[in-house]
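> Predicted coordinates and the sequence they were generated for:
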Amino acid sequence: MNHTDPAVAPPVAPTRPRHSVLHGVRRSDDYAWLRDSSSPEVLDHLAAERTFYDAATVHLRPLIQALAEEMSSRLPPTELTVSWQRARFSYYTSTPEGSEYPQLLRDLHPSDRSQATDSVAKAVIASDSVDHTDAQFPQVILDPASLADGSAYVDLGYRIVSPDERLLAYAVDRTGEEIFALQFRDLDAGVDLPERIERSYYGGAWSADSGSFFYTVHDGLYRPYQVWRHDIGTSVGGDVCVYEDLDEQFEVMVRGCRSGDVIVLWSQSRDTSEVWLVDAHDPTAPARCVEPRRKGIEYHCEHGRTPDGDVLFVVTNDNAPEFRAMTTPLAAPGQAQWEELVPEAAEERLERVEAFAEHLVLRLRRGGSPLLRTVPLHACNQAVDIACSLPAGTIALDRNERFDATEVTVVEQSYTEPPAWYAVDLRSGERRLRRRQEAPGYEPSRYRSERIGVASGDVEVPVTLVHRCDTPLDGSAPALLYGYGAYESCDEPEFDPALLSLLDRGVVYAHAHIRGGGEGGRRWWLTGRMEHKQNTFTDHIAVADALAAGRVDGDRIATRGLSAGGLLQGAVFSQRPDRWRAVVAEVPFVDVVTTMLDDSIPLTAGEWDEWGDPRRAADFAWLRAYSPYDNLPSAGGRPDLLVTGAVHDPRVMVWEPAKWVAALRATDPDWSPRCLFRCELGEGAHTGPSGRYARLRYEAEVYAWILFHLLAHP
């Protein structure tokens, strides 16, 4: 289906063959020259691709505008989150009407000041000598819109308030390259301090006295490999490197524990981790290792207190594929001291332990869905499960920063139910509604979410089906299938005001929770990575075939995915082109062999344990067997294809989709105009634009293209 102006032809990339031989196999790459995305020739080609995309979709502009207006109308005029408490203030975010970004605000909560029980909160209150009598509350302490500095893109890596609540550390990226400038704001004066760290990454932690801040730095390949300490009021030139990991397969991160007493540094590859600790009360003391890394063993730590003293709660897969929880003394935390607290359960994946003064909250997955469990420290056999109350929904801990909390805030939602926040009593599990997000004009009873299972070989793949109640599942409705399936990542069914515009036009939305993801626990990931990666693609195709066998119109199925999900789209585009009416591959990782051979580009070395290392013959064979760039489908019978990419994307280099599109067009000239490449030439990230309206505008573009191919009259 092609509505492109015949006078506007797609760009044709010149072929400049480059040959290589590996493991006795000769490969030819006609478009390797596109790798230099900084060269004027490549940039001109990418600009030509964007010009063609704009021309090829000009007929969709009225629909895009209508969809964007619909989607925006479902946003509340002012979008508020629930508050989270600290010792002196409560904090929350508010996105004013017409604004792209949420502001961070704080408000006094004097009724709680005399009730603090943990040592950090008491110390903060005792040291509070600032008179807030004349201050205007609530206060806006950070407005991302004011940080744009002329850029169309603003992303905050984090916003972390100091323990004494007088300082704010925040990291801002204005291009989408995930290079964050770290700054510090005096919250009482409302001004930024002069010290500014130009290159930092995600994650940070304050010392207990609010005098030092720990942050990560990434190298030229975007691998976070160092943790540094900055002392407030000093030159950044005097910052101290606290930890460095030179192993190219490991990434370093840092965070503070809820107790305020311990700072956790950890280094992690795809299947191995190592944790180091810094005493938050002695920030200049050297970091000490909990347990040296062992290949294939992962562990994570959280500080807590028990009647026997300070301990670490350790979650590990050591002799427990689905993980178990251990305790160990903080003073001597090595593996020899670990004692089992929560044994492994084969039907549950233990993800994390969150420690509070008198309780633990376990974050688990069971039956493909998330689950929370409260455990009293004085009676571990009196656990209470907190499950999502919504069909095919999700539940998660919200922001809970008080160590001495007796209740926590959780949030639950689904594709058809907006987020609702509840206060949950840690002892009884009883819930109290705190807030339900507004969605103007939306009536949940008109829609349905359900979970079904689809056979794929010897496993059953969970699928979340979403549709209007008046859309029949009798094989007559079109469908959009979404998938990801990598890194043990779980894409939860979260409410999306954009999706409703698809459902309202009679489209069934199906989210396939395929192998390679983490929905089914650690084993679900293990059977969808490395030599088992084909299972991911097989699962996705099996779900589409099952839906086409009576539930939806098999001639009108579109499929969509991003990044590793874009690889999924490339693979199923090649392996079953007859199955799809249209394919959306966003920032797709499609030149798998070439990328995994090149450790001079971001992320490659750290990905070898996810995909494989083609320098090994066996790995090369399985990677080459599914790499979309190496397995182009035969000419004729290809579905329409929309590909996206971004010049500033640090995760999937823009040349991957550019090369793939060029090769696809060259091998099927008649089909070529039906292949569109939406290349973001300016500011823009791996996951698209920043800002809530900009994001909806992007979704409107993608959905308009999908609807055009699925419906006769969208």
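Everything's here; your move.

> CA only for contacts and neighbour counts going forward, please
OK.

> Please enumerate the strands of the stretch 351-500 of the chain.
If you assign secondary structure with DSSP state E, counting those that start in this stretch, the strands in the stretch 351-500 of the chain sit at 359-366, 369-376, 384-387, 394-397, 407-414, 417-425, 431-436, 447-456, 459-468, 479-482.

> Of the ones you listed, which stretch is the most buried?
Among those, the stretch with the highest mean neighbour count (mean count of other CA atoms under 10 Å) is strand 479-482, at a mean of 26.

> any idea how far it is from the chain center?
How far strand 479-482 lies from its chain's middle: 20 Å, per CA atoms, centre = their mean, to the nearest Å.

> take a look at this one as well, against the first:
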Amino acid sequence: MQQPPVARRQPTLRERHGESFEDPYAWMANRDDPDLLGYLEAENRWAEERTAHLQPLAETIYEEFRSRIKETDLSVPVRHDRWWYYSRTIEGQQYPVDARVLLTDQPERPSLEGDAAPAGEEVLLDQNAAAAGHDFFAVGASEVSPAGDVLAYAADLAGDERYDVRVVRIATGEVLDEAVRQTGGSLAWSLDARYLFYTRVDEAWRPHQVWRHEVGTAQDGDVLVHEETDERFFVGVGASRDDRHVIIAIGSKTTNEYRILDAAEPLGEPRVVAERRQGVEYDIEPVGEHLLVVHNARRTNFELAVAPITCTSHDEWLPLDVTSEDEYVTGVDGFEQFIAVSLRREGGTAVRVIERSTTSSAPAGLGEAHDVELGEPLHTIRVGTNAETSTPTIQLVWESLVTPRTVIDYDVATRTSTILKRQEVLGGHDPGDYVQRREWATAPDGARVPISLVHHRDTPLDGTAPGLLNGYGAYGISSDPWFSVLRLSLLQRGWVFAIAHVRGGSEMGRSWYDAGKLEHKGNTFTDFVACADRLVEGGVVAADRLAAEGGSAGGLLMGAVVNLAPDRFRFVHASVPFVDALTTILDPSLPLSVIEWEEWGNPVEDAAAYALMRSYSPYENVTGKAHPALLVTTSLHDTRVYVTEPAKWVAALRWADRDRPDARPILFRTEIAAGHGGQSGRYDQWRQWAWETAVLLDMVTPAAPE
């Protein structure tokens, strides 16, 4: 191909709130249109041809990835009832094997015997065998019955996050049930494992119903347990840590409601814990005869309360006063001897442990509190997998930009920790070879925006280094520092990697999220540009060697900054990008549209919300001005961000560039067998990431020696 593909233009007029917009690519909304599929195939061919010279580099990077990863490995076994549960990977195989070992066979945590499975292993689910014959395979939920003899798992075979359920007898592998199809992916057992609870989706693919299925019967005999008619709300179902309760979670972007059912009485009626109140979000954690409740009824940053397990109203919530107003409470885990509160403060994460005593007169028997100390100032800590309520220790997961993912067992009474597993980096990894630190940018409105960055200690910070700035900034999701074996290929080539903790996330507390949504959404974009400017002005990176990346809502961020500040970046990678946001949010029949109104605004009824989204939606603001080099990646079966959106955006960019001989290159690649998170097999993912990294290096540092 001598020229990039040109998509068919078929102008369609949209008129809303007295404003008109002519959309030449509206026809791409039909994802089955042969012309769209042909266009995607042509773009894939163009990307392949334009990057053919990068194949040796991509292969080099792929082998670098593999050389650092222990391909045959074992997760940290977790004790539950009579078993140790774990998953393990096998060199050459795409997916993990989920398995367990009896405590009577191995009283201590099992380990690999060389590269062989632990002695006495019983396989729950070999995902490689289950994936055979399918180009895509992902498990949405996997639940062992309370008695431990039956497994139910929900599998997505296309990437569209629609799950078919299979029930098997663990000891023999006998398939007991395959009747439940096209579910929302969440599952819960009744205590006797006679019934399985699951969710169904509506025409907009919104999980809106909870059904009860009797194992071994036809799906058409299933019983509707709960239906959510308010289109702003999603529904999920799960079980409490002790399997005593089936929990139905109902939530919008700003409001929650929970219903709870005794798992020993599966035919009963779920009880409302507290009726929904607009703007009040809450979460529950059953522990013994109490409910721990995290809520924002009185505090922007949430607080912790306790209620009886029989609670039916928020009036029964008793404040525990274990956090301050400037600490953002993000979750709680309850155990017999202590509780663990997950927090955010000063831009970072923390875990506060509060001991419990049967002799204490305080609510829920709470006693002395302390925070887990790690000794690394810039880190991410979270509560890991803890299946037993009677445990005296808690599993925590800790990592940073330089410290590999580390699983520790923390003894609450002695306040000491034992490392159970640290992610192994083959070939050796010395955190001291790298420097991580926090920078602060100043946004146009004066807000101080944190930046986390890392580089090799030998990388000169004299304004010459290439850099990659990552961003997301939506839904209150925080982009906390994480360790990446794959990133080492950049750092060892002299790159700086940075995360812009822009508003729209919750890094600095709940108000940080609120300041980056609805009418304040523009802060997300200007924050990101301010972070880019800080890196350049501080001599951290070169002005002409700075790249940016973001996916999904972070892809919207990428599209917005390409329009807002195209001169700041040499290259931008937008992954599964939400770049035709206004068109999507205007259509209530599409997945995630109505529930998104509380995030972006309701442009259907609100002229101001329409005008605001119209002002920043990347697709509708494409002009003929210069833009950075672009890599746009997406998946054909993505149901969160339809392939239509990046296809329209790229087509519009190409049309705008048609008379620009100096236009920077655009590469657009669609994974055919993939979902919102890309391909499912790990080797396929590594090859995809290696190719993307090769493109990044070529676009920013084309003369860099390999």
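Noted; the coordinates are in hand. Note that the coordinates shown come from a computational prediction; the quantities given were computed from them, not determined experimentally.

> TM-score for this pair?
Aligned and superposed, the two chains score 0.94 in TM-score terms (TM-score structural alignment, normalised by the length of the second structure); 682 aligned residues with a CA RMSD of 1.8 Å.

> on that earlier part again, save the strands of the stretch 351-500 of the first structure as TSV, and put in distance to residue 198 of the first structure too.
Shown next, in TSV, are these (distance: least, CA to CA, whole Å):
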stretch	distance to residue 198 of the first structure
strand 359-366	35
strand 369-376	38
strand 384-387	42
strand 394-397	32
strand 407-414	35
strand 417-425	36
strand 431-436	38
strand 447-456	45
strand 459-468	43
strand 479-482	37
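
> mind checking which of those is nearest residue 292 of the first structure?
Shortest separation from residue 292 of the first structure across the strands of the stretch 351-500 of the first structure is recorded for strand 359-366, at 24.8 Å, computed as CA to CA.

> ok, back up a step: so which of the strands of the stretch 351-500 of the first structure is nearest residue 267 of the first structure?
If you check each of the strands of the stretch 351-500 of the first structure against residue 267 of the first structure by CA to CA, strand 359-366 wins as the nearest, at 21.1 Å.

> and the closest one, how far out from the chain's middle?
Averaged over its C-alpha atoms, strand 359-366 of the first structure has a centre that lies 20 Å from its chain's centre (CA atoms, centre = their mean).

> ditto for stretch 179-193 of the first structure
Taking CA atoms, centre = their mean, one finds stretch 179-193 of the first structure lying 26 Å from the centre of the chain it belongs to.

> my read: residue 650 of the first structure touches residue 175, true?
No - counting by CA atoms under 8 Å, no contact exists between residue 650 of the first structure and residue 175, whose distance comes to 10.6 Å.

> which of the two has more neighbours?
Neighbours of residue 650 of the first structure and residue 175, each counted by other CA atoms under 10 Å, are more numerous for residue 175; the result is 22 against 19.

> now that one, what's its secondary structure?
Judged by DSSP: H, G, I helix; E, B strand; the rest coil, the three-state class of residue 175 of the first structure is coil.

> what's near enough to touch the residue in the second structure that it lines up against?
Across the two structures, residue 175 of the first structure finds its equivalent in residue 158 of the second structure, going by TM-score structural alignment. Under the criterion of CA atoms under 8 Å, 6 or more residues apart in numbering, the contact partners of residue 158 of the second structure comprise 135-137, 637, 673-675.

> go with 10 Å
Taking CA atoms under 10 Å, 6 or more residues apart in numbering as the contact definition, residue 158 of the second structure lies against 134-138, 636-638, 672-675, 680.

> mind listing what the nearest residue to residue 666 of the second structure once chain neighbours are set aside touches?
Distances taken as CA to CA, 6 or more residues apart in numbering place residue 630 nearest to residue 666 of the second structure, at 4.7 Å, with adjacent residues excluded. If a contact means CA under 10 Å, 6+ apart, then residue 630 of the second structure has 547-549, 558-559, 562, 570-574, 650, 664-668, 695-696, 699 as its contacts.

> Residue 243 of the first structure pairs with which position in the second structure?
Using TM-score structural alignment as the criterion, residue 243 of the first structure maps onto residue 226 of the second structure.
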